[in-house]
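Asker: Predicted coordinates and the sequence they were generated for:
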Amino acid sequence: MSPTHTTDKAPRKLDGTIREQAADWLARQQSGTMSAAESDALEHWLQVDGRHRQAFAQCQQLGLMTAFLKDDPELNAGLPEIRKAVRRRSRFYSQWRWVSGIAAVVLVAVAALLVRDYYAIDYYQTGIGDQRVVHLEDGSTLMLNTDSRVGVRYRRAQRALFLERGEAFFMVAKNPSRPFVVNVQGSEVRALGTAFNVALQAGNVRVAVTQGVVEVRAQDAGGEPRQLAKMLPGQGVRYTAARPGDNSGVMPVNLEQVTAWQTRRIYFDNERLEDAIAEYNRYTTRKMVLVGDALADQRISGVFNIGDADGLAFALEQGFGARINKNNQRVLVLEPR
């Protein structure tokens, strides 16, 4: 007899019975003893209702996640409670139902742990020209610069953050048993109670410490984590995210320059004009465009207000004889006549 298909137009929600049936079928399939008749029955069950296929796929995915995370210490910390639930449930099952019951309970419990400990990430971000201060649950403070995005995932043993783009300043509440780790494209910036700045731009990472001690780690060619730098206040490091081994080493940094953005200022200290204009453009949609190469390598120093294109343009006119052509969309910087 050919399978019948549901004709409901509106999708129906999964319920506990369907999820349990899916776990039962998955346990049979993975036991390696499934007969041809049972395989046909499974195929019929999958075809008869779209919710069956959805539940079965979810169970398969959770099974993969369980295998992947089986050695995770935090996940394993919750296993005693899972085992208790399995033992309670097993009293009401025959030998085969007991096996499928374990599958159902473990999958549901693992799903809950995964959601809580692995996917509960809060994201904070800013648009171009915007800044934002976020007070985190542990008492730490996160300040985001222009066009930045940071994920925050707090777990029992670690406070994990993820700088996906842009720049952020971290003021960390002390908790020696719960390290504060900022992940930046494969590298880690670790601290306990301190304050530091991390910037990620075009694949380049800059770390500067204003208070306390900060350590940067990254994997070596063999995949083993190793220390790149350990820094004190007034020190920093620069490296390429793709090749952290090629780094500047610990070096002194100008903290006034590093933290100027927190007061909506840009601090240039003998910067190439081309680089200075690129830095200014991070903060505005009204871009400044350097036309030609004549002024690109000129050096500029000074403090400018973020978004003050007129002030920067005036300084370029006075300092380099640049010609300025501007409208509401952009500011052209032309070489002197």
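Answerer: Received the coordinates, thanks.
Asker: contacts and neighbour counts: CA atoms only from here.
Answerer: Will do.
Asker: buried stuff in stretch 61-70?
Answerer: Neighbour-count burial for stretch 61-70, counted by 16 or more other C-alpha atoms under 10 Å, picks out 62-63, 66.
Asker: what does it rub up against?
Answerer: Contacts to stretch 61-70, defined as C-alpha atoms under 8 Å, 6 or more residues apart in numbering, come from residues 75-76, 107, 110-111.
Asker: what about 10 Å?
Answerer: For stretch 61-70, contacts defined as C-alpha atoms under 10 Å, 6 or more residues apart in numbering pick out 23, 26, 55-60, 72, 75-76, 103, 106-108, 110-111, 114.
Asker: Now list the buried members of the residues you listed.
Answerer: 23, 26, 55-56, 58-60, 75, 103, 106-108, 110-111, 114.
Asker: So which of the residues you listed are in helices?
Answerer: Counted as lying in helices by DSSP state H, out of the buried ones among the contacts of stretch 61-70, are 23, 26, 55-56, 58-60, 75, 103, 106-108, 110-111, 114.
Asker: Against which helices or strands is the helix or strand hosting residue 151 packed?
Answerer: Assigned by DSSP states H and E, residue 151 falls within strand 149-154. The helices and strands touching strand 149-154, judged by 3 or more C-alpha pairs under 10 Å, 6 or more residues apart in numbering; DSSP states H and E, are helix 95-117, strand 122-125, strand 141-144, strand 159-171, strand 180-184.
Asker: try this one next to it:
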Amino acid sequence: MPPKPQTESLVEAQASAWVARMYAQPDDAVRAEFLAWHDADARHAGAYLRAEAAWILLDRAQVLTHGSGLAGREVAAQLKRRKAERTRRYVLGGAMAASVAGAAAVGVTLLGRVTLETGHGELRNVPLEDRSMAAVNTDSRIDVAMKDDMRHVDLVKGEAWFQVAKNPDAPFVVTAGDIRVRAVGTAFSVRRHDGGADVLVTEGVVEAWSIKDPSRRVTLTAGAEAFVPAQDAIQSTHHPEEVERKLAWRDRQVMLNSTALSEAVAEFNRYNDREIIIADPALRSAELVGGFQVDQPESFVRAVQVALDVPVSIGEDRIIIGTVSAAR
């Protein structure tokens, strides 16, 4: 029997995977394997060109695709490299951090407290008085108070990541409404929600709890993430690569790894005034792999158009996926 013809979606997924492999310094064996695939079906050449165009749109990012395990592994490998680079970068401490953030941070000092705030789409890396580092995400505010026996940060809104300078005599405590996160010398992030907070740990150990139910406190180690609710059991998981993916904003990136289109769109909308709208509900669950700059929604949408073969319309104040026109 002749081989069963490949579906178009399978061809596109294979093409996306091949782009990832060919941009990862392939050896002669991989090149030979690629040429054999390329010449095996007339559709492969066109699919590869479309996938390569999507790659170029990503601007140093990984291929955007759906259903490609290899592309997902490429993204995971990039996350590991990013983590190593970031560790080397922050170990230098306050001097370098000051050069990055000194003129950029929006801060107000009042009665021994420092307020740091970002607008929509802004991100700040700010050295603190104790030589800790705070990376403040978009539309966020932190109030910082440093004392000899306690270092306190009130996350009023939004999200921030902290690399805490070690000082056993002065615990570092982040407050997010009813939620408390305590560390001595470690690195972690807190994202505030109405009903609790997300906590992600990149180094060391932290303790997290709600003041409404302190008996349910948990200890989280590096690579762990948890949602800490105001009044319920705390659910935690240990996925270091997922933690790094969710914290890609520190490098002004959105990283996707089998991420639903709806989640990816929500992430871009955190940083951009021009809203992305998914017009076709059937597209919301499409899974994507790739990486983008947070301030490049058009590149993301163009790549979605290629990968999912859907119409998009780019207007002045909104971008629509799945319809022909963005006109009001």
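Answerer: Alright, I've got the coordinates. Treat the numbers as computed from the prediction; the structure is a model and nothing was measured.
Asker: and residue 124 of structure 1, what pairs with it in structure 2?
Answerer: Under the alignment (TM-score structural alignment), residue 124 of structure 1 pairs with residue 116 in structure 2.
Asker: and that match, how far is that from residue 109 of structure 2?
Answerer: 9 Å (C-alpha to C-alpha, to the nearest Å).
Asker: ditto for residue 155 of structure 2
Answerer: 16 Å.
Asker: Show me what residue 166 of structure 1 aligns to in structure 2.
Answerer: That one, residue 166 of structure 1, aligns with residue 158 by TM-score structural alignment.
Asker: Can you tell me the closest non-neighbouring residue to that match?
Answerer: residue 140 (4.1 Å; C-alpha to C-alpha, 6 or more residues apart in numbering).
Asker: who has more neighbours, residue 155 and residue 109 of structure 2?
Answerer: residue 155 (23 against 12; other C-alpha atoms under 10 Å).
Asker: check contacts around the more buried one.
Answerer: With C-alpha under 10 Å, 6+ apart, residue 155 of structure 2 has these contacts: 116, 136, 140-144, 174-177, 179, 190-192.
Asker: Test my guess that residue 148 of structure 2 contacts residue 172.
Answerer: No. Here residue 148 of structure 2 lies out of contact with residue 172, judged by C-alpha atoms under 10 Å, at a distance of 11.1 Å.
Asker: of these two, who's got more company?
Answerer: residue 172 (25 against 10).
Asker: how much space is there between that one and residue 223 of structure 2?
Answerer: Residue 172 of structure 2 is 19 Å from residue 223 of structure 2, by C-alpha to C-alpha.
Asker: just residue 31 of structure 2 next, same as before
Answerer: According to C-alpha to C-alpha, residue 31 of structure 2 stands 36 Å off from residue 223 of structure 2.
Asker: same question, residue 8 of structure 2
Answerer: Distance from residue 8 of structure 2 to residue 223 of structure 2, by C-alpha to C-alpha: 38 Å.
Asker: When these two are compared, which one has more neighbours?
Answerer: Taking neighbours as other C-alpha under 10 Å, residue 8 of structure 2 and residue 223 compare with residue 223 leading, 20 against 12.
Asker: For the more buried one, give me its contacts.
Answerer: Taking C-alpha under 10 Å, 6+ apart, one finds 188, 200-205, 237-244 in contact with residue 223 of structure 2.
Asker: can you rerun that using 7 Å?
Answerer: 201-202, 238-240, 243 (C-alpha atoms under 7 Å, 6 or more residues apart in numbering).
Asker: Residue 256 of structure 2 now?
Answerer: Contacts of residue 256 of structure 2 (C-alpha under 7 Å, 6+ apart): 288-291.
Asker: before we move on, back to that, hmm, the match of residue 124 of structure 1 is touching residue 140, no?
Answerer: No. Using C-alpha atoms under 7 Å as the test, residue 116 of structure 2 is too far from residue 140 to be in contact (8.2 Å).
Asker: Now list whatever residues contact both of the two.
Answerer: With the criterion set as C-alpha under 7 Å, 6+ apart, the contacts of residue 116 of structure 2 and residue 140 do not overlap.
Asker: What is the burial count for the match of residue 124 of structure 1?
Answerer: Residue 116 of structure 2: 20 neighbours (other C-alpha under 10 Å).
Asker: In contact with the residue nearest to the spatial centre of structure 1, which residues?
Answerer: By C-alpha atoms, centre = their mean, the mean C-alpha position of structure 1 lies nearest to residue 162, the distance being 3.5 Å. By C-alpha under 7 Å, 6+ apart, residue 162 of structure 1 lies in contact with 150-152, 182-184.
Asker: try residue 312 of structure 1
Answerer: residue 304.
Asker: Now which residue in structure 2 aligns to it?
Answerer: Per TM-score structural alignment, residue 312 of structure 1 is aligned with residue 300.
Asker: ok but residue 87 of structure 1 is inside a strand, no?
Answerer: No. Under DSSP: H, G, I helix; E, B strand; the rest coil, residue 87 of structure 1 falls outside any strand and is assigned helix.
Asker: Just give the number of residues close to it.
Answerer: Residue 87 of structure 1: 14 neighbours (other C-alpha under 10 Å).
Asker: In structure 1, what range does the one helix or strand residue 12 of structure 2 maps to match?
Answerer: Using DSSP H and E, residue 12 of structure 2 falls within helix 8-22. Helix 8-22 of structure 2 corresponds to no residues in structure 1, going by TM-score structural alignment.
Asker: right, and the helix or strand after that helix?
Answerer: helix 28-40.
Asker: What residues sit buried inside that following helix?
Answerer: Applying 16+ other C-alpha under 10 Å to helix 28-40 of structure 2 flags 34, 38 as buried.
Asker: for structure 2, which helix is longest?
Answerer: Max-length helix for structure 2 by DSSP H is helix 69-90.
Asker: Buried residues of the next helix or strand after that one, list them for me.
Answerer: Next along the chain after helix 69-90 of structure 2, taking DSSP H and E as the criterion, comes helix 94-101. Across helix 94-101 of structure 2, burial judged by 16+ other C-alpha under 10 Å covers 94, 97-98.
Asker: now do stretch 215-225 of structure 1
Answerer: 215-219.
Asker: Now do the contacts for residue 225 of structure 1.
Answerer: 217-219.
Asker: now residue 49 of structure 2
Answerer: Applying C-alpha under 7 Å, 6+ apart, no residues contact residue 49 of structure 2.
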